[in-house]
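[1] only geometry, no sequence info:
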């Protein structure tokens, strides 16, 4: 079963490579009729306004909304998360069309511009419980959004805690990430609602394919290559040898 990747702009090639790594075919999607041939869809990170203009040009929005309403699994990363949100703030003049479906409000450019891009370890207990591996995931945030509010049917999968000058307070916050509400010091960066998944960061830019495997299971696509042991061994071997950190975000 093929998984589609919206390929108008952004990191669609990286998603296709990640899918290939775990034995699943990724199909580039640029036209509405192509959605009829896939079982699930990934909307990648990129420049959300540009992606929206291209989607409008190709008349993709009605087909994308129908795809979501049919209950087919859709995962949005970074700009893709903005696409799937019911409401987005911090947009450019005139705003942009949204696909909608996720009962949440996102701030389109919460962390700032390109210079405020960063990497950090996120607590991901749901991913660890389902896919194995450690309780953390290396989140890559590039001109990233953040989720400010969620509805009652939305499951929060990861928070980001803003680093504190008080190391004891920071440690306490980190240990209780999924037990406290969103605030100025804590924002939501990964959510799930029914058939929809959204991450403010870019899992496709890491060697850790657990988020892709998690999404494939949402879509009912499980392959022998996506076993936990292969993912964990390959990722942590690569990660120990290659680590080029971006700055940690500060207020």
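    Yes, it's here. This is a predicted model, so every value here is computed, not measured.
[2] switch to C-alpha atoms for all contacts and neighbour counts from now on
    OK.
[3] And the strands in this protein?
    Shown for the chain, the strands assigned by DSSP state E span residues 3-6, 26-29, 40-43, 74-77, 85-89, 102-107, 118-123, 136-141, 146-150, 155-161, 186-193, 196-199.
[4] Compare these and give me the one nearest residue 205.
    Proximity to residue 205 (CA to CA) singles out strand 136-141 among these, at 7.3 Å.
[5] from the middle of its chain, how far away would that closest one be?
    10 Å (CA atoms, centre = their mean, to the nearest Å).
[6] Tell me what angle that strand forms with strand 186-193.
    100 degrees (axes from the mean of the first three to the mean of the last three CA atoms, to 10 degrees).
[7] Against that first model, consider the following:
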């Protein structure tokens, strides 16, 4: 197994660091050749419109979507979740990979100054994770499993087949529970 981390923009170094700690083979994905070498992909948090522009300019956008639709496991955090979604409410013309049957609203928990940490349940354990200009999942389609919610009831982590996403940034905490779950995605 080789995990790729899309490394065009955003918090990719933090994901690479966790994968190193987990002794998992991993590479940065910046080109189509890089993408062809991976069996799993992480799309990091960052700025979704910048990430969209960079994936299109690099020629990776359609290749990433094709690999996901062919069954490659993928995990998106924050902006990565926006990229995987099927609809962005506040930017209805924003192009997405449309691989995860959810609708999202960008920056729904507030601006940078409104960033916060919260304890959430993830697979029967409690983890404390940061929400930084985080998107909110406003709708989920059939076949989408909820992995985590805030106390308010807001859904903050989901999975649909080989695709998972979180509104929060587990890569910034040093904890590895979410990444460990992703590494087993599709192997169960």
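    Sure thing, it's come through. This structure is a prediction, so every number in the text was calculated from the model and none was measured.
[8] Can you give the structural similarity as a TM-score?
    The TM-score (TM-score structural alignment, normalised by the length of structure 2) is 0.95; 188 aligned residues with a CA RMSD of 1.5 Å.
[9] quick revisit: any chance of CSV for the strands of structure 1, columns mean neighbour count?
    Converted to CSV, these look like this (neighbours: other CA atoms under 10 Å):
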stretch, mean neighbour count
strand 3-6, 26
strand 26-29, 22
strand 40-43, 28
strand 74-77, 27
strand 85-89, 20
strand 102-107, 22
strand 118-123, 19
strand 136-141, 21
strand 146-150, 22
strand 155-161, 21
strand 186-193, 22
strand 196-199, 26
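[10] Show me the one of those that comes nearest residue 237 of structure 1.
    The nearest among these, by CA to CA, is strand 136-141 at 14.2 Å.
[11] just checking, what packs against the closest one?
    When contacts are defined as 3 or more CA pairs under 8 Å, 6 or more residues apart in numbering; DSSP states H and E, strand 136-141 of structure 1 sits against strand 118-123.
[12] Tell me which of the strands of structure 1 lies nearest to residue 238 of structure 1.
    Nearest to residue 238 of structure 1, of the strands of structure 1 and by CA to CA, is strand 136-141 at 12.7 Å.
[13] Report the aligned residue range of structure 2 for the closest one.
    Using TM-score structural alignment, strand 136-141 of structure 1 corresponds to residues 126-131 of structure 2.
[14] neighbouring contacts of the matching stretch?
    With contact meaning CA atoms under 8 Å, 6 or more residues apart in numbering, stretch 126-131 of structure 2 is reached by 109, 115-121, 167-170, 172-173.
[15] Ok, stretch 82-94 of structure 2 next?
    Counting by CA under 8 Å, 6+ apart, 48-49, 52, 76, 95-106, 135, 165 sit against stretch 82-94 of structure 2.
[16] What is the burial count for residue 170 of structure 1?
    For residue 170 of structure 1, the neighbour count with other CA atoms under 10 Å is 14.
[17] From residue 137 of structure 1, how far off is it?
    18 Å (CA to CA, to the nearest Å).
[18] related to what we said a few turns ago, distance to residue 56 of structure 1 for the strands of structure 1 - can I get that in TSV?
    Formatted as TSV, these follow (distance: least, CA to CA, whole Å):
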stretch	distance to residue 56 of structure 1
strand 3-6	13
strand 26-29	14
strand 40-43	15
strand 74-77	17
strand 85-89	17
strand 102-107	20
strand 118-123	31
strand 136-141	26
strand 146-150	24
strand 155-161	30
strand 186-193	25
strand 196-199	21
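[19] So for residue 240 of structure 1, which of the ones you listed sits nearest?
    Closest among the strands of structure 1, using CA to CA: strand 136-141, at 12.4 Å.
[20] Quick check: closest non-adjacent residue to residue 178 of structure 2.
    residue 170 (6.8 Å; CA to CA, 6 or more residues apart in numbering).
[21] Now which residue in structure 1 aligns to that neighbour?
    Checking TM-score structural alignment: residue 170 of structure 2 goes with residue 203.
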